[in-house]
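1. A predicted structure for the sequence below; I have some questions about it.
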Amino acid sequence: MSTVATKETEDHSFTAPRAEDLAALLVAGDRPLRPSALSASLTFGWRAMLKIKHVPEQLFDVTAFPVMMVLMYTYLFGGALAGSVDAYIQFLLPGILVMSVVMITMYTGVAINTDIDKGVFDRFRTLPIWRPAPMVGYLLGDVVRYFIASVVMLTVGVVIGYRPGGGATGILLGIALLMLFSFSFSWIWTMFGLMLRTEKSVMGVSMMVIFPLTFLSNVFVDPRTMPGWLQAFVNNSPVTHLATAVRELMAGNWPAADIAWSLGWSAAFVLVFGAVTMRLYNRK
């Protein structure tokens, strides 16, 4: 019996491969090229879109929420502020479009914080890719969500009486400027998503920042009706510059100063908060 066991052991014995054979196997083919910064960012952007596919409830904030905002503020304030809904919607819609999309950006920080808590980012950091790619991919995926929200709100606005004087060109220019600003503004929330420990804290801090910034603007009324000290803040708010630029572009005008301010604010957000975000990401 021992002879049989010995024979079976010999039949199933394992011979360790030689180091030369392993080396030849590992270097036999060409190593794949490292993905470019754009390719890696787009891949992570596609990942963000796939998350929406598997959890479609994430589209609630870019569909139902914008519709609610347009209808509520138009019919609530229209008669009191402009005399009629038709008159007020011409002023309100571009502003409420800016306000809604800018408010939606804060969910970026919540999503990043959730992924960090699950340990996904630990894997991302080990990949041989452009280091900011996961962050940029998140924001690129969210730009698609911002675009969906813009289309939904403009569709509702047109149905209830909004008529953009700039036509399709003015609308596209206004949306393009809004998308660029929102992409840049989202870097603030990526910083909070990395800095704070829970998604509830990210949401709470984001609300404290976003509500004063969006409501203290010219979204609802002309700042000339406000007290002087408040006008000074409102007239220099990035949301005010953006809302004015989008409003004028959709009306068929070219507000060069407000466009320049919006682009300047966008660049500042990326340079300042993008740098802080990447520093936190590299050290976390």
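-> Sure, I can see it. Numbers count the residues shown, from 1 in each chain.
2. Could you use CA atoms for every contact and neighbour count after this?
-> Fine.
3. buried residues in stretch 156-171?
-> Residues of stretch 156-171 classed as buried: 156, 157, 162, 163, 164, 165, 166, 170, 171 (neighbour count, 16 or more other CA atoms under 10 Å).
4. and if you look at stretch 77-85?
-> For stretch 77-85, by 16+ other CA under 10 Å, it's 77, 78, 85.
5. Which elements pack onto whichever strand or helix holds residue 248?
-> Assigned by DSSP states H and E, residue 248 belongs to helix 238-250. Judged by 3 or more CA pairs under 8 Å, 6 or more residues apart in numbering; DSSP states H and E, the packing partners of helix 238-250 are helix 85-104, helix 167-195, helix 256-269.
6. then this one, side by side with the first:
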Amino acid sequence: MTAISPAAPGVTVSARPGVAATMRHTATLAWRSLVQIKHNPMELLDLSVQPIMFLLLFTYVFGGAIAGSTGDYLQFSLPGLIAQNMLFASLTTAIGLNTDITKGVFDRLRSLPIARSAPLTGRIVADTLKQAWAFALFLGVGMVLGFRVHTGVFGVLGALALLLAFALAMSWPAVLIGLTAENQEKVQIVAFSLIMPITFTSNAFVPTATMPSWLQKWAEINPVSHLADAVRGLLSGGPIASSAIVSLLWAAGLAVVFAPLSIRAFRNRT
């Protein structure tokens, strides 16, 4: 017969980590994801090359044909390009999460005395912070090319805050894709198939009035259109409240729908 001996005096049995410990574990693993850039500079290069490439291509290839001059088009398109890049950058969450799971990183982390949710939340926090780098790069290069901010520092900070809030909400669909896809190739196929049509059927790159009437109806409710309009207002001036509120409502809706699904998939997968 086997008897279960009681815990020795003065020794407490480990329990589920509290809120403070969970936040500390999340911060530690988020820092782990950020420090990885030092050892893998290509990850930061991916976040840098694509924004610059899109900015140069859209400005100097399409700008003259769409707006008559590259300067006018840059002033219109930069906020839309920032919104589009935010969606594409959410792929890093899906790909990174899928890589950690398929390579057994999560199995090793589960053997540590940390909160079970910390690997997931740490990845989300780190990738959301990386979005700030992409925003700064877009804005910096755009200003070198001739883009001008007309709303001052508070407008820039407001645009960044709105983008980070939307990026945080977008991380939940990305988590679900990363957890359910078998490998990185399928993650990219699924994500691109969803993100590409949403961004290119918005007013991120062209005014809605230039679209066919049937497409205008979709563009007017497209969340990317509202996000691009809000960022335009915050950076260049113009109406802000309506587009910002709708963008935040879309973000809240994405989080409410996909966060429970992602958490369930995470528990099943790990």
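-> Structure received. Being a predicted model, the structure only gives us computed values, none of them experimental.
7. quick one on the thing from earlier: can you redo the helices and strands packed on helix 238-250 of the first structure as a markdown table with distance to residue 236 of the first structure?
-> Formatted as a markdown table, those follow (distance: least, CA to CA, whole Å):
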| stretch | distance to residue 236 of the first structure |
| --- | --- |
| helix 85-104 | 16 |
| helix 167-195 | 16 |
| helix 256-269 | 9 |
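8. on that earlier part again, what are the contacting residues of the helix holding residue 248 of the first structure?
-> 91, 94-95, 98-99, 164-167, 169-171, 173-175, 177-178, 181, 213-214, 217-219, 234-235, 254-255, 258-259, 261-262, 265 (CA atoms under 8 Å, 6 or more residues apart in numbering).
9. out of the residues you listed, which are buried?
-> Neighbour-count burial (16+ other CA under 10 Å) is assigned, among the contacts of helix 238-250 of the first structure, to 91, 94-95, 98-99, 164-166, 170-171, 173-175, 177-178, 181, 213-214, 217-219, 234-235, 258-259, 261-262, 265.
10. for the corresponding residue of the second structure for residue 170 of the first structure, what are its contacts?
-> Per TM-score structural alignment, the equivalent position to residue 170 of the first structure in the second structure is residue 155. For residue 155 of the second structure, the contacting residues are 234, 235, by CA under 8 Å, 6+ apart.
11. Can you tell me what sits against stretch 136-154 of the second structure?
-> 48, 51-52, 55, 71, 74-75, 78, 82, 156, 234-237.
12. and it, how far apart are its ends?
-> End-to-end distance for stretch 136-154 of the second structure: 14 Å, by CA to CA, to the nearest Å.
13. Out of the helices and strands packed on helix 238-250 of the first structure, the one nearest residue 281 of the first structure is which?
-> Of all those, it is helix 167-195 that lies closest to residue 281 of the first structure, at 6.8 Å by CA to CA.
14. how close does that closest one sit to the second structure?
-> With mean CA distance after the TM-score superposition for the first structure, helix 167-195 of the first structure departs from the second structure by a mean of 0.9 Å once superposed.
15. Measure how that helix sits relative to helix 238-250, angle-wise.
-> With axes from the mean of the first three to the mean of the last three CA atoms, to 10 degrees applied, the angle from helix 167-195 of the first structure to helix 238-250 works out at 160 degrees.
16. Quick check: residue 66 of the second structure vs residue 60 of the second structure, distance?
-> The gap separating residue 66 of the second structure from residue 60 of the second structure is 11 Å, by CA to CA.
17. Now the common contact residues for these two.
-> With CA under 8 Å, 6+ apart applied, the contact sets of residue 66 of the second structure and residue 60 do not overlap.
18. about what we covered before: which one of the helices and strands packed on helix 238-250 of the first structure lies nearest to residue 11 of the first structure?
-> For those, proximity to residue 11 of the first structure was assessed by CA to CA; helix 167-195 is nearest, at 56.0 Å.
19. quick one, what contacts residue 214 of the second structure?
-> With CA under 8 Å, 6+ apart, residue 214 of the second structure has no contacts at all.
20. which element is it on?
-> Per DSSP H and E, residue 214 of the second structure falls inside helix 213-221.
21. Pull up the aligned stretch in the first structure for that helix.
-> By TM-score structural alignment, helix 213-221 of the second structure lines up with residues 228-236 in the first structure.
22. again with stretch 184-195 of the second structure
-> Matched against the first structure by TM-score structural alignment, stretch 184-195 of the second structure falls on residues 199-210.
23. The aligned partner of residue 274 of the first structure in the second structure: how many residues sit nearby?
-> Using TM-score structural alignment, the partner of residue 274 of the first structure in the second structure is residue 259. Neighbourhood size, residue 259 of the second structure [other CA atoms under 10 Å]: 19.
24. before we move on, back to that, now the helix holding residue 248 of the first structure and helix 256-269, what's the angle there?
-> 140 degrees.
25. quick one, what contacts the aligned partner of residue 76 of the second structure in the first structure?
-> In the first structure, the residue matched to residue 76 of the second structure (TM-score structural alignment) is residue 91. Applying CA under 8 Å, 6+ apart to residue 91 of the first structure gives the contacts 220, 247.
26. Could you do residue 26 of the second structure as well?
-> Contact partners of residue 26 of the second structure, counting by CA under 8 Å, 6+ apart, are 118, 119, 121, 122.
27. Recalculate using a threshold of 6 Å.
-> Listed by CA atoms under 6 Å, 6 or more residues apart in numbering, the contact partners of residue 26 of the second structure are 118, 121, 122.
28. what residue of the first structure takes the place of the last one?
-> Taking TM-score structural alignment as the alignment basis, one finds that residue 122 of the second structure is matched in the first structure by residue 137.
29. what about that match, which helix or strand?
-> Taking DSSP H and E as the definition, residue 137 of the first structure sits inside helix 133-159.
30. average distance between that helix and the second structure?
-> With the two structures superposed, helix 133-159 of the first structure lies on average 1.1 Å from its match in the second structure, counting by mean CA distance after the TM-score superposition for the first structure.
31. Flag every buried residue along that helix.
-> Within helix 133-159 of the first structure, the residues that count as buried by 16+ other CA under 10 Å are 133-154, 156-157.
32. Distance of residue 154 of the first structure relative to residue 164 of the first structure?
-> Taken as CA to CA, the span from residue 154 of the first structure to residue 164 of the first structure is 10 Å.
33. Please disregard the earlier target; I meant residue 23 of the first structure.
-> Between residue 23 of the first structure and residue 164 of the first structure the distance is 67 Å, computed by CA to CA.
34. can you check residue 56 of the first structure too?
-> Using CA to CA, residue 56 of the first structure is found at 31 Å from residue 164 of the first structure.
35. same deal with residue 10 of the first structure?
-> Relative to residue 164 of the first structure, and taking CA to CA, residue 10 of the first structure is found at 85 Å.
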